[in-house]
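[1] return atomic coordinates for the entry below.
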Amino acid sequence: MIGVVVVLLLTHSVSSIPISDFLPFNGPKVCLFDTVTMLVHKSNVIGSDGVSIYEVTRRDCEEFRLTPNNDGSSPNFSIGFTFPFFARRFRNLYVNTNGVISFIEPVPQFSPDPFPLSDRYLISPYWADVDIRGIGEVFFKESTDPSLLAQANDIIQSATVARGLSRFNPRWMLIATWDNVGYFSTHTDMTNTFQALLVTDGRHSFVVFNYLDDGISWTRGDASQVDAQVGFNFGGDLLRFNVFNTSRTAAIADIEEMSNTGSSGQYVYRVDNAVIRSITITGCDELPILVDPDTPSIINGGVMTLTGPSFNTTSSHEKITCVFTDDDGDVTEGIPRQLFTRPIQGIIVYCKAICPMPLFRKLGPHNLTVMLNDTKFVGQFEVGWPCALEFLHICAVLMQMTYKMHVSSYSTHAE
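    Below you'll find the predicted structure:
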């Protein structure tokens, strides 16, 4: 199976990122999170006031710091805003000592596996064997401060991936900072300093990576088999992952010298599925990889499109094969069962693969596989209810009526 990696143009730049250009961290209301006891202390030192993170209010703590540890993680941190990450939307995350922000589960693993990884949802500014028992600190906080959001948006608007989003108005952000961190086993002779920002307006999402000027000195710990990995991973999706081109090699230490924004050591990635309809393009290679709609309802019908640099203008109007599968790999079938037991024929129109959607028979993650000649492209999307939870009884009636309509239509055509 052939996948397409998201590729960003990287250039050398004369400017660099001093610590003053990082978004602020280690502020006046830092609470200490103990990675062993899983308790939060309402100060920057361990005391007798340790309580569950769910008992700590934002008035008590504006920011959190991990206690000295190796391979530790934050708690399952409930954030105050939904973060769209491609076809999924998250309200909880983990900040891991080893340079990874993860959804669903923590990442204690110190030696990075190559992306794409199945069933793992990761944003990794520098996945390596961080050890802060000897030196260094890890901070994280969420913010809705207008001035900080404006500062993050200035960075985002400087990147080509924000093209067509000049009106992007972020409403929430996570700031995670690995400050002067050492490596396993308790080494203090070399340190790294880097930062990750997760920024969203609820529809569009961006990730910003900042690397301090002359601030990346080591690439692996004593027990690691490979060097650090930078990028992101969306549940094994063969389209929506990114790996920095020198990841897992010693050359990853030079990441502070390159950029896709014009400032060395700074990178911006777009990580949502929302369609930008105002953009004017001259070629398919200028488009991000998108599945639209990314959250169809279980009785949706209509068509689904897969857009991006996988396709080009010369393949326009070529016939394609579309296969919809659920998260278990079963072919999605409509009612009656014979209706969608075989692949569905679609077509390429300019930069879009257009596939008629079946009726889905279960909620949750699904895959769309598009086959063009001998090449396969896979995108993920999430099937949901067509209405709010309080109206599920109405949804059930609508689903029953829709299925009866399709059964009747199928029987008529069969005759």
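[2] alpha carbons only for contacts and neighbour counts from here, please
    OK.
[3] just checking, what packs against the longest helix seen in the chain?
    Longest helix of the chain, by residue count under DSSP state H: helix 392-414. For helix 392-414, there is no helix or strand it packs on, judged by 3 or more CA pairs under 8 Å, 6 or more residues apart in numbering; DSSP states H and E.
[4] that helix: which residues count as buried?
    If you call a residue buried by 16 or more other CA atoms under 10 Å, then helix 392-414 has these buried ones: Cys395, Met399, Thr402, Tyr403, His406, Val407.
[5] which of these lies closest to Ser102?
    Cys395 (33.3 Å; CA to CA).
[6] and that closest one, how far is that from Ser20?
    53 Å (CA to CA, to the nearest Å).
[7] burial check on the closest residue to Phe86 other than its chain neighbours, number of neighbours?
    Leaving aside its sequence neighbours, Phe86 sits nearest to Asp272 (CA to CA, 6 or more residues apart in numbering; 4.1 Å). Asp272 has 25 neighbouring residues, counting by other CA atoms under 10 Å.
[8] is it true that Asp272 touches Thr200?
    No. Assessed by CA atoms under 8 Å, Asp272 is found out of contact with Thr200, at 9.2 Å.
[9] picking up where we left off before, between the buried residues of helix 392-414, which is nearest Val95?
    So of the buried residues of helix 392-414, ranked by how close each gets to Val95 (CA to CA), first place is Cys395, at 37.6 Å.
[10] would you mind giving the secondary structure of Arg91?
    strand (DSSP: H, G, I helix; E, B strand; the rest coil).
[11] scratch that, Asp285 is what I was asking about
    Applying three-state DSSP: Asp285 is helix.
[12] let me see the contact set for the residue nearest to Phe86.
    Pro84, Phe85, Phe86, Ala87, Arg203, His204, Ser205, Phe206 (CA atoms under 8 Å, 6 or more residues apart in numbering).
[13] need these in a markdown table (columns: neighbour count).
    Shown next, in a markdown table, are the contacts of Asp272 (neighbours: other CA atoms under 10 Å):
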| residue | neighbour count |
| --- | --- |
| Pro84 | 22 |
| Phe85 | 25 |
| Phe86 | 24 |
| Ala87 | 24 |
| Arg203 | 17 |
| His204 | 23 |
| Ser205 | 24 |
| Phe206 | 24 |
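[14] to compare with the earlier structure, here is another sequence to fold:
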Amino acid sequence: MMIVYGVLLLLYLVEITQAGGDAIVTTASTTASTTASTTAYTLGSDLLYPYGSKVDYLSPQDDDGGPPQLTLTTNVPFFGEMYSSFYMNNNGFLSLKFNITDYRPPSQTVSYPFLAPFWSDVDNTQEGLIYYRQTNDSDLLVWATSQLKTYFRLYKFNATWIFVATWEKVMFHGSKTTQRNTFQVVLISDGKLTFALFNYEALQWPSYLNGPYALASLYNGTSNYTLPGSLTSSMTNLVTGTNVNVTGRWAFNIDSITIYFTETFIGKCNEIVTNNFTKINILMANTSHLHLYTFY
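    Model prediction:
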């Protein structure tokens, strides 16, 4: 009998290893259980950061609501300002200054900065859960640091704070279909640099009933970067796209007023680390993208 148990344990460990070389288990639990529906605890992978009821808080099951204002455990820079709190909404976005409850993504310029992996009329009152947490778990910090050093060619960076919000198998208001979306926003900072990861595991619906298509965007208060396909039926293609060579993941540097992604970050990184040259950024914005021109 002991031999049988030993073989089963070995097969279980092999299965976890094959599921993703970067899979980790946080110290909050010594076991991991998965079900066909909502999981109590989920292993990390190349895409989704660990989440679940064993490590996270649950956002209220509400149509257009969310948790109370979130007080951050450390001050974090976003878009050129330091923040000690922000707001999270069930409708798929974070608002940095005000509690915004609108289920409709903005169609014109607004006065507040936000981070929206999937702004639409999400409704988890019937099905789907929304998790969130702040953490300084040492294993997760090391993992996040390693990823960002690869994506942005960072020389000196060690994450000290992480925020993870996960929308798991959520539906839209009035939905009568089996379509569900699972996506995640991860914020990572060392107190000077801040990064956002938008992770898309499943996007089966691009808009709510008779409504506009969802918005995936980062807005600094004056200009925005909108992800490819956003506000169109191609929104669901974000699960197969990437800007960091990890399918379904989009990564951005968001501590300064300029939104950087991997192609434009190298100059900024050199400026911060070596201070051996002067860089001038000229930002040209249109309705859908930020265009960064750099002169040395």
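[15] TM value for the aligned chains?
    Taking TM-score structural alignment, normalised by the length of the second structure as the basis, the two superposed chains have a TM-score of 0.72; 236 aligned residues with a CA RMSD of 3.1 Å.
[16] quick one: which two of the contacts of Asp272 of the first structure are the most distant?
    The widest separation within the contacts of Asp272 of the first structure (CA to CA) is 14.1 Å, between Ala87 and Phe206.
[17] all the strands of the stretch 1-150 of the second structure, in order from the start?
    With strands called from DSSP state E, counting those that start in this stretch, the stretch 1-150 of the second structure shows them at 57-58, 70-78, 81-89, 93-95, 114-119, 122-123, 129-135.
[18] closest one to Phe183 of the second structure among the ones you listed?
    strand 114-119 (7.6 Å).
[19] okay, now the alignment partner in the second structure of Val100 of the first structure: neighbour count?
    The alignment partner of Val100 of the first structure in the second structure, by TM-score structural alignment, is Phe93. Applying other CA under 10 Å, we find 26 residues neighbouring Phe93 of the second structure.
[20] spatially nearest residue to Phe93 of the second structure (excluding sequence neighbours)?
    Ala116 (4.1 Å).
[21] hmm, the one you found is touching Leu215, no?
    Yes. Contact criterion CA under 8 Å: Ala116 of the second structure and Leu215 qualify, at 6.9 Å.
[22] for the aligned residue in the second structure for Glu256 of the first structure, which non-adjacent residue is spatially closest?
    Alignment note (TM-score structural alignment): Glu256 of the first structure maps to Val239 of the second structure. Nearest residue to Val239 of the second structure, sequence neighbours excluded (CA to CA, 6+ apart): Gly248, at 4.2 Å.
[23] residue in the first structure matching that neighbour?
    Per TM-score structural alignment, Gly248 of the second structure is aligned with Gly265.
[24] residues in contact with its match?
    Ser16, Ile17, Phe209, Asn210, Tyr211, Leu212, Asp213, Ile255, Glu256, Glu257, Met258, Ser259.
[25] ok, and what's touching the helix or strand harbouring the third one?
    Mapping Phe209 of the first structure onto the secondary structure by DSSP states H and E places it in strand 205-216. Residues outside strand 205-216 of the first structure that contact it (CA under 8 Å, 6+ apart): 16-19, 22, 83-85, 125, 156, 180, 191-200, 253-257, 265-272.
[26] let me see the contact set for the residue most central in space within the first structure.
    What sits nearest the mean C-alpha location of the first structure, by CA atoms, centre = their mean, is Phe85, with 4.2 Å. In this structure, Phe85 of the first structure makes contact with Ser205, Phe234, Val271, Asp272, Asn273, judged by CA under 8 Å, 6+ apart.
[27] and it, what pairs with it in the second structure?
    Under TM-score structural alignment, Phe85 of the first structure pairs with Phe78 in the second structure.
[28] distance of that match from Tyr213 of the second structure?
    For Phe78 of the second structure relative to Tyr213 of the second structure (CA to CA), the value is 26 Å.
[29] can you map out the strands along the stretch 151-300 of the first structure?
    172-183, 187-200, 205-216, 229-234, 241-243, 258-259, 266-270, 290-292.
[30] okay, the angle between the third one and strand 266-270?
    When axes from the mean of the first three to the mean of the last three CA atoms, to 10 degrees is applied, the directions of strand 205-216 of the first structure and strand 266-270 differ by 160 degrees.
[31] tell me which residues in strand 205-216 of the first structure are buried?
    Ser205, Phe206, Val207, Val208, Phe209, Asn210, Tyr211, Leu212, Asp213, Asp214, Gly215, Ile216.
[32] how about CSV for those, with distance to Phe115 of the first structure added?
    Output for these, formatted as CSV (distance: CA to CA, whole Å):
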residue, distance to Phe115 of the first structure
Ser205, 20
Phe206, 19
Val207, 17
Val208, 19
Phe209, 18
Asn210, 21
Tyr211, 21
Leu212, 25
Asp213, 27
Asp214, 27
Gly215, 25
Ile216, 22
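[33] give me the distance between the two termini of stretch 122-141 of the second structure.
    30 Å.
[34] hmm, who's touching it?
    Against stretch 122-141 of the second structure from outside (CA under 8 Å, 6+ apart): 26-27, 38, 51-53, 55-64, 72-73, 90-92, 103, 158-173, 208.
[35] the same query, at a cut-off of 6 Å, please.
    56-59, 61-63, 91, 159, 161-173 (CA atoms under 6 Å, 6 or more residues apart in numbering).
[36] tell me the residues of the first structure aligned with that stretch.
    Going by TM-score structural alignment, stretch 122-141 of the second structure lines up with residues 130-149 of the first structure.
[37] now Asn233 of the first structure, nearest residue through space, not along the chain?
    Asn233 of the first structure's closest residue in space is Phe241 (CA to CA, 6+ apart), at 4.7 Å.
[38] next, count neighbours for that neighbour.
    24.
[39] now do the contacts for it.
    So Phe241 of the first structure contacts Phe232, Asn233, Phe234 (CA under 6 Å, 6+ apart).
[40] span of stretch 66-85 of the second structure from start to end?
    First residue to last in stretch 66-85 of the second structure (CA to CA) measures 14 Å.
[41] what are the buried residues along it?
    Quick answer for stretch 66-85 of the second structure (16+ other CA under 10 Å): Gly66, Pro67, Gln69, Thr74, Asn75, Val76, Pro77, Phe78, Phe79, Tyr83, Ser85.
[42] quick revisit: the strands of the stretch 151-300 of the first structure: which one's closest to Leu32 of the first structure?
    strand 172-183 (14.4 Å).
[43] that closest one maps to which residues in the second structure?
    So strand 172-183 of the first structure sits over residues 161-172 in the second structure, by TM-score structural alignment.
[44] quick one: average offset of the matching stretch versus the first structure, please.
    On superposition with the first structure, the mean distance recorded for stretch 161-172 of the second structure (mean CA distance after the TM-score superposition for the first structure) is 0.5 Å.
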